[in-house]
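A.B. asks: Provided below are the primary sequence and the corresponding predicted coordinates.
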Amino acid sequence: MALQLGDTAPDFTADTTEGQVSFHDWIGESWAVLFSHPKDFTPVCTTELGYVAKLKPEFEKRNVKIIGLSVDTVEDHKRWAEDIAETQGTAPNYPMIGDPDLAVSKLYGMLPAGAGDSAAGRTAVDNATVRNVYVIGPDKKVKLMITYPMSTGRNFDEVLRVIDSLQLTADYKVATPVNWKQGEDVIIVPAVKNEEAKELFPDGWQEVKPYLRVVKQPDAS
């Protein structure tokens, strides 16, 4: 079965650039972003890894841990980090999983079971499907999955926006409308009836339709 939203993120133990990680234990009570790469020393991924390093404080403000994966060895990752620092101004400041036996890529359904058990001799094109973003909650459930083609750099500002939305929903029983940004009005989820909504949102809301109730974003402070 393919991994789906709401599934428990598969647990694993793997070597990383910051030592061995047991994935669920590493997440702990935090949120997590796992983003994968088809090969080391590839151009688009080089730009992504540097940008995510610069965004790390934004993830930390949201109690989110970052971990990368690439279908090569940890030693390759360490050499790649030097290129990333040189070209992007910042080396990865988060763990990078080595997946030279393709175990994690297959566990997450990014490569078929018949892909073999070694990254040796495989090209980025062979591994083109290993280019995903997963957002995982403290409950270890998959909250977001995005798959990108190799030619398109990922939008990690959008990933942060989605995390803001997911955390609001988890805490306040609201959803976010199209193109929502932090601080803008939100929507009371349909499962909340008006009687409960009066307790949750005592300042009231705008009822555009019975199923579309707009309310000020709850104050997380």
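C.D. replies: Arrived safely.
A.B. asks: alpha carbons only for contacts and neighbour counts from here, please
C.D. replies: Will do.
A.B. asks: what does stretch 96-116 rub up against?
C.D. replies: Here stretch 96-116 makes contact (Cα atoms under 8 Å, 6 or more residues apart in numbering) with 2-3, 10, 12, 14-18, 67-74, 77, 117-120, 127, 129-131.
A.B. asks: er, stretch 204-221 I mean
C.D. replies: By Cα under 8 Å, 6+ apart, stretch 204-221 touches 172, 183-188, 190, 198, 201.
A.B. asks: just stretch 184-195 next, same as before
C.D. replies: Outside stretch 184-195, the residues that reach it (Cα under 8 Å, 6+ apart) are 173-177, 180, 197, 211-217.
A.B. asks: Strands of the chain, start to end?
C.D. replies: Using DSSP state E, the strands of the chain run over residues 13-16, 19-22, 31-37, 64-70, 96-98, 132-136, 142-147, 174-175, 186-188, 206-209, 212-215.
A.B. asks: Would you format these as CSV with distance to residue 167 and mean neighbour count included?
C.D. replies: Listed next are the strands of the chain as CSV, based on distance: least, Cα to Cα, whole Å; neighbours: other Cα atoms under 10 Å:
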stretch, distance to residue 167, mean neighbour count
strand 13-16, 27, 17
strand 19-22, 24, 14
strand 31-37, 9, 23
strand 64-70, 11, 22
strand 96-98, 25, 26
strand 132-136, 11, 22
strand 142-147, 10, 17
strand 174-175, 10, 22
strand 186-188, 13, 24
strand 206-209, 22, 10
strand 212-215, 16, 18
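A.B. asks: also this one, for the comparison:
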Amino acid sequence: MPNFRLGDTIPNFCAETTQGRINFYEWQGNKWVVLFSHPKDFTPVCTSELSKIAFWEPYFSKRSTKFLAHSCDSLNDHLTWARDIVSYCKYLPKDELPFPIMADEDGHLAKFLDLLDANSDINRTSRPLYIIDPKHELRFSLHYPATTGRSPKEILRILESLQLCDRVPQVETPVDWKLGDKVFVKSEVKDGEVRRMFLKGVRNEYISHRGAIRSIEDYELF
């Protein structure tokens, strides 16, 4: 079983999904992917999660990002449950789930993609989530316990931070940052480079014996 760490390449795989069979690399194309697993179809927390993720999907699509769901359930169960999710959600722009769910009855994908807990039943994951960039690199990983539903709003915040820092590698995002808030200039970036890059100026918020906290607000992501 692999043990993926940030920076690792997620290997290619094929899967049967509610939207047909996919080859992951071909399906991903040049997009970012949020790949996430849930413990079991037809359960309360999972239904609430996927319905809310479906609602937030357009915000991620705007940021060139696809969702790919997984659980160790059958394709028939996924297809039936997807109709339940749409009915529960009520506020989807289209009367369908806007992302595929991978079927994995024997758990081989759960093993291959390192989605299982240490003591997990092979037929049930917890709530792992990966953010994978267009180069298939794992950029973010978080394992929620089965009892705790995920927040699409927080996942979007993380995605926006990753994409911003890719576009402007001289910056990083501080505590509780959200898109539009100030960002910090990395400590290793020289003042001369900062002045050339950020023409509207940089604010020195705090100066210590080891350097300054330099913040900027003149950036755009989308």
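C.D. replies: Alright, I've got the coordinates. All of these numbers come straight from a predicted model, not from anything done at the bench.
A.B. asks: What would you report as the TM-score here?
C.D. replies: Once superposed, chain against chain, the TM-score is 0.88 (TM-score structural alignment, normalised by the length of the first structure); 212 aligned residues with a Cα RMSD of 2.1 Å.
A.B. asks: Would you write a ChimeraX line that selects the buried entries of the contacts of stretch 96-116 of the first structure?
C.D. replies: Only the buried entries of those go into this ChimeraX selection, using 16 or more other Cα atoms under 10 Å:
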select :14,15,16,17,67,68,69,70,71,72,73,74,77,119,127,129,130,131
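A.B. asks: Out of the contacts of stretch 96-116 of the first structure, list just those in helices.
C.D. replies: Using DSSP state H, the subset of these located in helices is 74, 77.
A.B. asks: what's the average distance of the longest helix along the second structure to the first structure?
C.D. replies: Ranked by number of residues, the top helix in the second structure under DSSP H is helix 44-61. Compared with the first structure after fitting, helix 44-61 of the second structure has a mean deviation of 0.7 Å; criterion: mean Cα distance after the TM-score superposition for the first structure.
A.B. asks: Would you mind confirming that residue 134 of the first structure is in contact with residue 143?
C.D. replies: Yes - the pair residue 134 of the first structure / residue 143 is scored as a contact, 7.4 Å apart, by Cα atoms under 8 Å.
A.B. asks: re earlier: biggest separation within the contacts of stretch 184-195 of the first structure, which pair?
C.D. replies: Farthest pair in the contacts of stretch 184-195 of the first structure (Cα to Cα) is 180 and 197. Separation: 21.0 Å.
A.B. asks: quick revisit: run the angle between the longest helix of the second structure and strand 127-132 for me.
C.D. replies: Interaxial angle of helix 44-61 of the second structure relative to strand 127-132 (axes from the mean of the first three to the mean of the last three Cα atoms, to 10 degrees): 10 degrees.
A.B. asks: mind listing what the residue mapped onto residue 63 of the second structure from the first structure touches?
C.D. replies: Taking TM-score structural alignment, the alignment pairs residue 63 of the second structure with residue 62 from the first structure. The neighbours of residue 62 of the first structure, taking Cα under 8 Å, 6+ apart as the test, are residue 164.
A.B. asks: these two touch, right, residue 16 of the second structure and residue 23?
C.D. replies: No - look at residue 16 of the second structure against residue 23 with Cα under 8 Å: they stay out of range, at 9.2 Å.
A.B. asks: Map residue 147 of the second structure across to the first structure for me.
C.D. replies: Using TM-score structural alignment, the equivalent of residue 147 of the second structure in the first structure is residue 151.
A.B. asks: What's the separation between its match and residue 114 of the first structure?
C.D. replies: Remark: distance between residue 151 of the first structure and residue 114 of the first structure (Cα to Cα, to the nearest Å) = 25 Å.
A.B. asks: One more: residue 132 of the first structure?
C.D. replies: The gap separating residue 132 of the first structure from residue 114 of the first structure is 20 Å, by Cα to Cα.
A.B. asks: so residue 134 of the second structure makes contact with residue 32?
C.D. replies: Yes - assessed by Cα under 8 Å, residue 134 of the second structure is found in contact with residue 32 at 5.2 Å.
A.B. asks: So which of the strands of the first structure is nearest residue 49 of the first structure?
C.D. replies: strand 64-70 (8.2 Å).
A.B. asks: and the alignment partner in the first structure of residue 187 of the second structure, how many neighbours does it have?
C.D. replies: In the first structure, residue 187 of the second structure lines up with residue 190, judged by TM-score structural alignment. As a burial measure, residue 190 of the first structure scores 14 neighbours (other Cα atoms under 10 Å).
A.B. asks: Over to residue 121 of the second structure?
C.D. replies: Residue 121 of the second structure: 11 surrounding residues under other Cα under 10 Å.
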